[in-house]
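Engineer: sharing a model that was predicted from the sequence below.
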Amino acid sequence: MTTTRDTVLSGMQPSGALHIGNWLGALENWVAMQDVYESYFMVADYHSLTTGYHDTSALPGLVFQMVVDWLAAGLDPHRSIIFRQSDVPQHAELHLLLSMITPLGWLERVPSYKEKLKELAQRDIHTYGFLGYPVLMSSDILLYRARKVPVGQDQVPHVELTREIVRRFNGLYGEVLPEPEAILTEAKVLPGLDGKKMSKSYGNTLALGESANDVSQKIRVMMTDPARIRKSDPGHPDVCPVFSLHKVFTAPERVSEIDVACRSAQIGCVDCKAILAGEINARLDPIREERVRWEHQPEQVQEILHQGAIKAREAAQETLSLVKDAMHLTTLE
């Protein structure tokens, strides 16, 4: 596949309903990239097995719901290639080939490896697949010869590992694979309902598909300034998770008004939360409408994944053929 635009690849694991942090932290960037790059967006279901291999019964439904979220948020199958990782067997084959040349020490020093082992200590993830998932990630990137990889700061080491693998491969077999470059996306870490970082693992999220009533109910009980007990007490917006969300969803001039009103006890937390719920629901309404439309078209969603996989396999096979030729793994005539 030839293109005059740089290629970008990104993906998500289907691990649960996407929330507003996923939307503002990743999906908005993806939607904008569609008109700038040759864009590949991947449902990383192989990656989900590295920590979730114990029970895969929910995986088909999770894949469907995540793609519905993507489409509702603005990913366009006419402007980007949307596919499921496991539908493109070249991912597994290139992973195997690159694993042959990747030193064990490179994988053990990846920062997220030991962090995840501690974070998920209750699960048995001392597996070959978990240790080697950065090589699978490298394969994902390199199959599409992606020059740009949109990541947060915590994912930069994975892109650097990919660059090291490329240099090692090219040093052994010739200049075959391009070195990708990390695109640092704007870090929008939103507070969750309990004041911690919004995360599915904490159960403190606002999902894209939640009803307006559910969003309002959740915000109504959201944590606020812990030092403000009565409405007559002056508030401290700088330490209030509700105010942090106002800065994301509410117009700047109104945010300033809320700031002043909170500090002078002219507005109470109940009213402040009601304003926030209205702002968030107004932003989510168009996505909700699109979600309903796509949820009622499961065959169309499957067809988008099917067509995306056809295009992805075509591009992936070109790269895999180059790799196998370089490694002298060509078919005997």
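Structural biologist: Cool, the structure landed.

Engineer: C-alpha from now on. contacts and neighbour counts both.
Structural biologist: Fine.

Engineer: for the nearest residue to residue 38 once chain neighbours are set aside, grab the count of nearby residues.
Structural biologist: In space, residue 38 comes closest to residue 7 once its chain neighbours are excluded; the distance is 4.5 Å by CA to CA, 6 or more residues apart in numbering. Close neighbours of residue 7, defined as other CA atoms under 10 Å, add up to 19.

Engineer: pretty sure residue 7 is in contact with residue 142, am I right?
Structural biologist: No - at 10.4 Å, residue 7 does not count as touching residue 142 under the criterion of CA atoms under 8 Å.

Engineer: show me where the stretch 201-333 of the chain has its strands.
Structural biologist: For the stretch 201-333 of the chain, strands defined by DSSP state E, counting those that start in this stretch do not occur.

Engineer: do a quick rundown of the helices in it.
Structural biologist: Taking DSSP state H, counting those that start in this stretch as the criterion, the stretch 201-333 of the chain carries its helices at 212-220, 241-249, 252-263, 269-295, 298-326.

Engineer: let's bring in a second model and compare:
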Amino acid sequence: MTERKRILTGDRPTGKLHLGHYVGSHRHRLALQDKYECFFLIADLHMLTTKPDKEDILAIADNARAIVLDHLAIGIDPHKVTFCLQSAIHETYELQLLISGLITVERLQQLPTIKDMAQAAHFEQIPYNLLGYPVLQAADILLPRAHLVPVGKDNESHVELTRQIARRFNNAYGEVFPIPEAYVVGGTLVGTDGQAKMSKSLDNAIFLSDDTATVRRRVMGMFTDPNRIRADIPGRVEGNPVFIYHDFFNPNKEEVEDLKARYRAGKVGDVEVKEKLFIALENFLAPIRERRAYYESQTGLVDELIYEGTQRARQEAQATILEVKKAMGFTGVWNKISRAAERRRKKAEKAAASTA
């Protein structure tokens, strides 16, 4: 039987998941869980790049639980995947240091995502941990010896950096790491305001955990065509957030095409289009709410999943870091010193015994 390939992906524990997360990444995880051995990382160390305040750190536990619960609610099978907490995998810190000499500052500065993250966080200068973010990410990927890394197109360069580090390590010290490949997943969802990607901080998100009243309020307040001030004025469908959401979440494609045709012709109002979107989203979210309620009723289950998953991830990480140290020669260094120290101790004990 062929061994399944291993996947590493994850989320920063900064809050609950929303529809943008689902479209961009998490819907793909539903299919991946049946085809691959999946490690889902709760990447709390990565959170420190932009949210280092103590209050943010103290919120990690609750946010981690919320993220795992969101996974279970959308249909992720807890028996098929491994949830793990990054900061509790101590080998992550070791491997990041051991591989940091295999990449240059100039190479890291070439990554456009680093500049984008610094700009989004309003940093005047790039902090060391943000510049080293991709090296920490490489450690995350290499510790479980992942074969595939699901990423959006904009983060494909990070996986390429990991591939470069893995190749350099293998060439310098011996074959330890498989060379991971990017598993590019597509899909982005504009926020309800039509101005940017869906984001909690921009208050333009519909969360997977939102109740019916909140979903209705968000949908009915959505941005549409600003030039359409009456229902009898032909409207623009392309780039219209309401229709973008219809395309993703309304399975009745005949209804969607009818709404688009009437919207372009000025024969349907925004209210009707939004009402039908609200119904589609409610149909999508109803089973998610049902599964969420079931798992919420299992007191302590989410904590157990994180704990046991992290223990398993640590076992994998410990095996990897041992191989890394052996390949680099560090275990030989310590063995030589410890054996010499032990011989000296025994010799001293023997000498003391003979003079007693």
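Structural biologist: Done, it's in. These numbers were taken from a predicted model, which means no experiment stands behind them.

Engineer: what's the TM-score for these two chains?
Structural biologist: Here the TM-score for the pair of chains, by TM-score structural alignment, normalised by the length of structure 1, is 0.94; 330 aligned residues with a CA RMSD of 1.7 Å.

Engineer: picking that back up, of the helices of the stretch 201-333 of structure 1, flag the one that's most buried.
Structural biologist: Comparing the helices of the stretch 201-333 of structure 1 by mean neighbour count (mean count of other CA atoms under 10 Å), helix 241-249 comes out on top with a mean of 20.

Engineer: what helices or strands is it leaning on?
Structural biologist: With contacts defined as 3 or more CA pairs under 8 Å, 6 or more residues apart in numbering; DSSP states H and E, helix 241-249 of structure 1 has these neighbours: helix 269-295.

Engineer: let's see it at 10 Å
Structural biologist: Packing partners of helix 241-249 of structure 1 (3 or more CA pairs under 10 Å, 6 or more residues apart in numbering; DSSP states H and E): helix 252-263, helix 269-295.

Engineer: format these as a markdown table; extra columns: distance to residue 93 of structure 1.
Structural biologist: Formatted as a markdown table, those follow (distance: least, CA to CA, whole Å):
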| stretch | distance to residue 93 of structure 1 |
| --- | --- |
| helix 252-263 | 50 |
| helix 269-295 | 33 |
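
Engineer: residue 98 of structure 1: which of the ones you listed is closest?
Structural biologist: Ranking those by proximity to residue 98 of structure 1 (CA to CA) places helix 269-295 first, at 37.7 Å.

Engineer: next, the angle helix 298-326 makes with that closest one.
Structural biologist: Following axes from the mean of the first three to the mean of the last three CA atoms, to 10 degrees, one obtains 80 degrees for the angle between helix 269-295 of structure 1 and helix 298-326.

Engineer: now the helices of the stretch 201-333 of structure 1 in JSON lines, with distance to residue 133 of structure 1?
Structural biologist: JSON lines is the format used below for these (distance: least, CA to CA, whole Å):
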{"stretch": "helix 212-220", "distance to residue 133 of structure 1": "35"}
{"stretch": "helix 241-249", "distance to residue 133 of structure 1": "34"}
{"stretch": "helix 252-263", "distance to residue 133 of structure 1": "42"}
{"stretch": "helix 269-295", "distance to residue 133 of structure 1": "31"}
{"stretch": "helix 298-326", "distance to residue 133 of structure 1": "18"}
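
Engineer: out of those, nearest to residue 23 of structure 1?
Structural biologist: Among these, helix 269-295 sits nearest to residue 23 of structure 1 (CA to CA), with 10.3 Å.

Engineer: and the closest one, how far from structure 2 on average?
Structural biologist: Comparison of helix 269-295 of structure 1 with structure 2 after fitting gives an average deviation of 1.1 Å (mean CA distance after the TM-score superposition for structure 1).

Engineer: re earlier: what do residue 7 and residue 142 of structure 1 both touch?
Structural biologist: Common contacts of residue 7 of structure 1 and residue 142 (CA atoms under 10 Å, 6 or more residues apart in numbering): residue 180.

Engineer: distance of the residue nearest to residue 38 of structure 1 from residue 248 of structure 1?
Structural biologist: Using CA to CA, to the nearest Å, we find residue 7 of structure 1 at a distance of 30 Å from residue 248 of structure 1.

Engineer: now swap in residue 175 of structure 1 and tell me
Structural biologist: Distance, residue 175 of structure 1 to residue 248 of structure 1, using CA to CA: 45 Å.

Engineer: mind listing residues that contact stretch 116-133 of structure 2?
Structural biologist: With contact meaning CA under 10 Å, 6+ apart, stretch 116-133 of structure 2 is reached by 45-51, 96, 100, 103, 105, 108-109, 111, 113-115, 135-136, 138-139, 158.

Engineer: measure it end to end?
Structural biologist: First-to-last residue span, stretch 116-133 of structure 2, CA to CA: 13 Å.

Engineer: what does stretch 145-153 of structure 2 give?
Structural biologist: The straight-line separation of the ends of stretch 145-153 of structure 2 (CA to CA) is 22 Å.

Engineer: buried residues in that stretch, which are they?
Structural biologist: Within stretch 145-153 of structure 2, the residues scored as buried using 16 or more other CA atoms under 10 Å are 145, 146, 147, 148, 149, 150, 151, 152.

Engineer: again, but for stretch 2-9 of structure 2
Structural biologist: Residues 6, 7, 8, 9 are the ones in stretch 2-9 of structure 2 that count as buried (16+ other CA under 10 Å).

Engineer: brilliant, that's me finished.
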